[in-house]
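Asks: Have a look at this prediction, sequence included:
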Amino acid sequence: MVRDRDRSPEETAVDPAAEARRLEHDFDPVRPGETFTSAHEEFAELRPRCPLARSQEYGGFWAALGYDEVLSVITDIEHFTTSRQNAVPAFAFTGVRPPLHLDPPEHMAYRRVINQFFIPPRMRALEPRVRAVAVRLLEPLLEQRTVDVCKQYAHVFPAHVFAEFFNLAPETSEEIKRVSGTYVDAIQVLDHATVKSLSGRLYEIAQEIIDARTGGAFDPADDLTAALLAARYEGGPLPAPMVLGCVRQLIVTGMVAPSVFTGTMFVHLSRDPELQDLLRAQPHRIPAAVEEFLRLYSPYRGMARTAREDVVLSGELVRQHDPIALVYTSANRDEKVFPDGDSFVLDRPNIDRHISFGRGTHSCPGAPLARMMMRLTLEEFLARSSSFRVTEEPEMAVWAEWGTRSVPLEIIAG
């Protein structure tokens, strides 16, 4: 923990230096022209001197850049909450969406149901269907000489996987992907009117999914939405508005990160043909490679917590209601935890310490499915190609995600 035990918030409450610090601007999260390396270079420069950095964008917020700082915030539920502002920039204008918007113990009524759909037996049962989706989407691309692996695969794959996981019609899942993509773009430019409008459409889709499951048409043992409807908490069903918010949260959360993360793996492998060849020859090492890719290219930098009260963190006075962005993108390269943190190290000894999926109360329940999607993508792509290379500079996503939006590849088929 890096909470300052030597000074209380009361002792620093009237400190002019602490107030002046709140007006400083250590970095600009919306600076144009981000490249594949620029954000990591900036975070590497900032971490040693201000592991809890300050930005005046998005109304002003703190950014936890150091590993210890991020871990301290996400595990200290006494002083930090997700129920007020859980993302930078703020965009939750249209209702409570469990479990993310709830703190313990209320959130467990929803997590308990969700967690059961990501246990190993369910993932093993789902894997052949996810692999079939990957093969169906990859095979026509591999017949082409040049493709954009993001636009033609990474932006499509999650929607098809969600159709399988949530028992949705493909066209419903594809609409969710289209709407959620535009929704995220609107968040990034603070277009609140569009955010609210598209969020409303996502709520409508969630309600349509719920309506299709009323009357027992879907088995709660096999369908997550039906399981939420069947769940009991404190002697009764989960409140209908909260189930709606939960389904609304679930159908969007897993769409964005795989879309921006997949392309980064291909950029790295394009620049490291020896690693390409190694993973082709030894596909059993692909899971370890995926884990190191997750550490090295963590796609999240805008998830957040809000201070419940004044608290001193790493020597900084964080005021009550101040949002703190959890910059996993930076924390997972912190040299204090991961020596040579900017380099890819296959079979890194302490890889289990990375926090790409968070930690503790609000860790990502869908991590097993995300890992499966990335592993199967590499297994099937590498098995069907001899080599590939990036032909143009990748187009990068902007805050709050980190990753690629366009990666043109030239492929040599296997």
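Replies: Okay, I see it.

Asks: From here on, just use CA atoms for contacts and neighbour counts.
Replies: OK.

Asks: for this structure, longest helix please?
Replies: Scanning the chain for the helix with the most residues, using DSSP state H, yields helix 240-271.

Asks: so after it, what's the next helix or strand?
Replies: Downstream of helix 240-271, the next assigned helix or strand under DSSP states H and E is helix 273-281.

Asks: After that following helix, which helix or strand is next? Please name it.
Replies: Defined by DSSP H and E, the subsequent element after helix 273-281 is helix 286-296.

Asks: which residues touch that next one?
Replies: Contacts to helix 286-296, defined as CA atoms under 8 Å, 6 or more residues apart in numbering, come from residues 265, 279, 329, 332-333, 341-348, 351, 354-356, 371, 374-375, 378-379.

Asks: next up, a second structure to put side by side with the first:
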Amino acid sequence: MLTYDVLAPLPEQERQALFARLRAEPGLCRIAPLGAYGAARHEDALALLKDSRTFSSEALAVTAAPPWLGPNPVAESLLTKDPPEHARLRALVSRAFGASGIARLEARVREVSERWADTAVRQGEGDLVEAFTHRVPRDIIGEMLGLEADTFPRFQRWSQGMAAITAAITPAQQEECRAVVREMDAALRAVIAARRRQPADDMVSDLLAAEVEGRTLSDDEVLAFLFLLLPAGMDTTTQWLGNAVLTLARRPEELARARADKAHVARFLEEVLRYEPPSQLSFRLATRDTELAGTRIPAGSLVLGLIASANRDERVFDQPEHFLPGRSKATQHLTFGHGIHFCLGAQLARLEARIALETLVSRVRGLEPLSPTVEWIPSLASHGPASLPLRLVPA
């Protein structure tokens, strides 16, 4: 079995060539420097995500709470739980994250999108991540959690600190991660305590009121979910929108199609999820000696689903290297996961991304890159531009 460093920064063309080579080889690969097994084909990554008994999500708890960090509520969230505890937590959280809760946000998403799109167009040029693709999901998640607007500018530092936990090496990096956990803990516990005293029209109040078979969520369980939701609900949509805007800038014909036909925006965004997924990896831990794709996997091994590779699998997607909005099997990508851990916020993310992009494309007839290169966020598992220097040509 060959070993590859699929996490090393590579030019996109070389990276996709590496994934194609992994898909063509029999069995799984080994991934340096983690020593993990990697599932590069769609069929194998899907099997990994579907079998929660054999491939546990507790791997995320291990990576989220290294010994130097101390307690991290994310390590106790439903993302790291297996059945039956996962089913209980998800049932309770779903009561506050259902269709009615999402529907009441639609008008507010449009209002926030219009405000930041108008601001970006007036500025004419600048970093569109800072001006738009980050600000829309930031404001929405902040309002959902009932946090004060003056805390919103801290969210980016918080999410970066949480994302850096798996890669923090130096004492300074580790202390910054600890500081972020302390700040988030204080801010979110304050909101929980305030909503216990006086419920409001926000998700924290919904979570505290949720009840299934006479059971409710404890404060610590609500805190764990909020620790998970704040960066996950903001970052994934930020990166998805960033990848979408970058694609529009690189493919002016897609911008023209989106401007001419609003229905094209949803098809375009779904293809962005497949072609440039904001979530690149799924971490699992083998609970027993097992076999996947003919490869023996010892109990306790870390196994990664290589989502960015699975989404380009030629066995599933016709012409996978081509960007084809509206393609057949358009929603069979694995970007939102699969099975019991399918992304709980997928519906909200789709709503935010669609409205935000509709709002932006209706205001511009051109997106002109100001730099020939793209600075990507420094993350092992996430994918999106760290900045998007663009000139916006008003419609």
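Replies: Thanks, I have the structure now. Small disclaimer: the values here were computed from a predicted structure and weren't measured.

Asks: corresponding residues in the second structure for the longest helix of the first structure?
Replies: Matched against the second structure by TM-score structural alignment, helix 240-271 of the first structure falls on residues 219-250.

Asks: Give me the mean deviation of that stretch from the first structure.
Replies: Compared with the first structure after fitting, stretch 219-250 of the second structure has a mean deviation of 1.9 Å; criterion: mean CA distance after the TM-score superposition for the first structure.

Asks: Could you check that stretch and say which residues are buried?
Replies: 221-249 (16 or more other CA atoms under 10 Å).

Asks: same question, stretch 365-382 of the second structure
Replies: Quick answer for stretch 365-382 of the second structure (16+ other CA under 10 Å): 365-369, 378-382.

Asks: would you turn these into TSV with secondary structure?
Replies: Compiled in TSV, these are given as follows (DSSP: H, G, I helix; E, B strand; the rest coil):
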residue	secondary structure
365	strand
366	strand
367	strand
368	strand
369	strand
378	coil
379	coil
380	coil
381	coil
382	strand
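
Asks: can you tell me how far the closest residue to residue 244 of the second structure other than its chain neighbours sits from residue 375 of the second structure?
Replies: In this structure, residue 244 of the second structure finds its nearest non-sequential neighbour in residue 272, 6.1 Å apart by CA to CA, 6 or more residues apart in numbering. Taking CA to CA, to the nearest Å as the measure, residue 272 of the second structure falls 18 Å from residue 375 of the second structure.

Asks: which residue lines up with residue 394 of the first structure in the second structure?
Replies: Aligned by TM-score structural alignment, residue 394 of the first structure pairs with residue 374 of the second structure.

Asks: who touches the most centrally placed residue in the second structure in this structure?
Replies: By CA atoms, centre = their mean, the second structure has its centre lying nearest to residue 236, at 3.0 Å. Going by CA under 8 Å, 6+ apart, residue 236 of the second structure touches 278-279, 382.

Asks: Between these, which sits nearest residue 179 of the second structure?
Replies: Nearest to residue 179 of the second structure among those is residue 382, at 22.2 Å by CA to CA.

Asks: That closest one contacts residue 279, correct?
Replies: Yes. Counting by CA atoms under 8 Å, residue 382 of the second structure touches residue 279, with 4.9 Å between them.

Asks: if I look at residue 192 of the first structure, how far off is residue 93 of the first structure?
Replies: Distance from residue 192 of the first structure to residue 93 of the first structure, counting by CA to CA: 9 Å.

Asks: What's the separation between residue 393 of the second structure and residue 110 of the second structure?
Replies: According to CA to CA, residue 393 of the second structure stands 21 Å off from residue 110 of the second structure.

Asks: how about the helices in the stretch 301-414 of the first structure?
Replies: With DSSP state H, counting those that start in this stretch as the criterion, the stretch 301-414 of the first structure has helices at 328-331, 367-383.

Asks: Please apply the same query to the stretch 1-150 of the first structure.
Replies: Under DSSP H, counting those that start in this stretch, the stretch 1-150 of the first structure gives helices at 9-12, 16-21, 38-46, 67-75, 108-115, 120-142.

Asks: do you know which of those helices lies nearest residue 217 of the first structure?
Replies: Across the helices of the stretch 1-150 of the first structure, residue 217 of the first structure has its closest neighbour in helix 108-115 (18.7 Å, CA to CA).

Asks: mean per-residue distance, that closest one to the second structure?
Replies: Looks like 2.1 Å for helix 108-115 of the first structure (mean CA distance after the TM-score superposition for the first structure).

Asks: in the second structure, what residues pair with that helix?
Replies: Mapping helix 108-115 of the first structure onto the second structure (TM-score structural alignment) gives residues 87-94.

Asks: Stretch 333-341 of the first structure too?
Replies: Mapped onto the second structure using TM-score structural alignment, stretch 333-341 of the first structure spans residues 312-320.

Asks: got the end-to-end distance for that stretch?
Replies: End-to-end distance of stretch 312-320 of the second structure (CA to CA): 5 Å.

Asks: and if you look at stretch 384-391 of the second structure?
Replies: Terminal residues of stretch 384-391 of the second structure lie 19 Å apart, using CA to CA.

Asks: repeat for stretch 302-315 of the first structure
Replies: So stretch 302-315 of the first structure: terminal residues 22 Å apart, CA to CA.

Asks: any residues touching it, and which ones?
Replies: By CA under 8 Å, 6+ apart, stretch 302-315 of the first structure touches 2-4, 7-9, 51-52, 69, 73-74, 78-89, 317-327, 399-401.

Asks: circling back to that earlier point, name the stretch among the helices of the stretch 301-414 of the first structure that sits most buried.
Replies: Most buried of the helices of the stretch 301-414 of the first structure, by mean neighbour count (mean count of other CA atoms under 10 Å): helix 328-331, with a mean of 30.

Asks: Since that was my last question, I'll sign off now.
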